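Novice: Here is a sequence together with a model predicted from it:
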Amino acid sequence: MAKVLVVEDDADIRTLLDLRLRAAGHRVLGAGSAAEARAVLDERGAPDVLVSDVTLPGTTGLEMVRELRADERFAGLPVVFLSGRVQPADIEAGRALGAVYLTKPVVLSALCSAIEQALVPAGTSTGW
């Protein structure tokens, strides 16, 4: 299955996502902020998929992904936004970054489907 980095500032939601994604067979690391996520990425390399909330402390998930897109190591990183922000402008901003945008609450099967669709072709992952 996939190597997934979950970026979610709510520790309870992050733990729930971790447990459910692991039960679905994925390898999961978590981060509570964009800064923590960047530290994980710099240390471990790119996962197969990044799952991120849009609302994060210090910066938004959208801004974090914009910055990652500017870094050649992470420019093609598949992203799934998982957010409570449901305004059309928020959804369009996420999709404009090439990401899948799911809204909370999410059904695990929908999240797993989004991860499967976003998977990097075999052999291109550089970390974990």
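Specialist: Now that the structure is in, tell me what you want to look at. Remember, predicted model here, so these are calculated numbers, not experimental data.
Novice: only C-alpha atoms for contact and neighbour calcs from this point on.
Specialist: Noted.
Novice: Flag every buried residue along the helix or strand where V65 lies.
Specialist: Using DSSP states H and E, V65 maps to helix 61-69. Going by neighbour count (16 or more other C-alpha atoms under 10 Å), the buried part of helix 61-69 is G61, L62, M64, V65, L68, R69.
Novice: Which one of those residues is nearest to A89?
Specialist: Proximity of those to A89 was ranked by C-alpha to C-alpha; the top entry is L62 with 11.9 Å.
Novice: So the closest one versus V51, what's the distance?
Specialist: 12 Å (C-alpha to C-alpha, to the nearest Å).
Novice: Then G61?
Specialist: G61 is 10 Å from V51, by C-alpha to C-alpha.
Novice: put this beside the first:
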Amino acid sequence: MVKRDEGLIKLLTPPFDEGDLEPGYIKSYVPGVRENGGQYTHAAAWVIMAFAKMGDGNKAMELFDLLNPINHSRTHIEYSRYKVEPYVMAADVYSVPPHTGRGGWTWYTGSAGWIYRVGFEYILGFKSVEKLLR
């Protein structure tokens, strides 16, 4: 599910595009886009959180770096593939050629919020005062 060479963490594979299974609305997305076999960044953030909670900080940080949008735009070739703002978390990243690695649905605060929270709370270990008082 982790595709380092493509810079993404897939939600599921293979996409639902052939066959008789009817999993619901996700089959309506183009194969490799959003929940239909692409990276759904909410879920990718939860994968990172799981590794951090299991105590595998190195793996959590490796995957965090993989999702970091700036790391999708270090070169002209990477930016040409990603095609979205390098300073905004994409809600999804496509996983099927010819659009593999292309970001989609940017400025989506849910994904950005989860990545931010995973980074600060689960990787770096910061806790809010309110949580510490509970």
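Specialist: Right, received. Where do you want to start? Please read all numbers here as calculations on a predicted model, not as lab measurements.
Novice: What would you report as the TM-score here?
Specialist: TM-score for the superposed pair, counting by TM-score structural alignment, normalised by the length of structure 1: 0.27. Supporting figures: 62 aligned residues with a C-alpha RMSD of 5.0 Å.
Novice: Give the buried residues for whichever helix or strand comes after the helix holding V65 of structure 1.
Specialist: Next along the chain after helix 61-69 of structure 1, taking DSSP H and E as the criterion, comes strand 79-83. For strand 79-83 of structure 1, the neighbour count (16+ other C-alpha under 10 Å) marks V79, V80, F81, L82, S83 as buried.
Novice: helices or strands up against strand 79-83 of structure 1?
Specialist: strand 49-52, strand 100-103, helix 108-118 (3 or more C-alpha pairs under 8 Å, 6 or more residues apart in numbering; DSSP states H and E).
Novice: As JSON lines, the ones you listed with mean neighbour count would be great.
Specialist: Below are these laid out as JSON lines (neighbours: other C-alpha atoms under 10 Å):
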{"stretch": "strand 49-52", "mean neighbour count": "26"}
{"stretch": "strand 100-103", "mean neighbour count": "20"}
{"stretch": "helix 108-118", "mean neighbour count": "16"}
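Novice: Quick one: these as JSON lines, columns for distance to L19 of structure 1 too.
Specialist: Compiled in JSON lines, these are given as follows (distance: least, C-alpha to C-alpha, whole Å):
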{"stretch": "strand 49-52", "distance to L19 of structure 1": "14"}
{"stretch": "strand 100-103", "distance to L19 of structure 1": "19"}
{"stretch": "helix 108-118", "distance to L19 of structure 1": "11"}
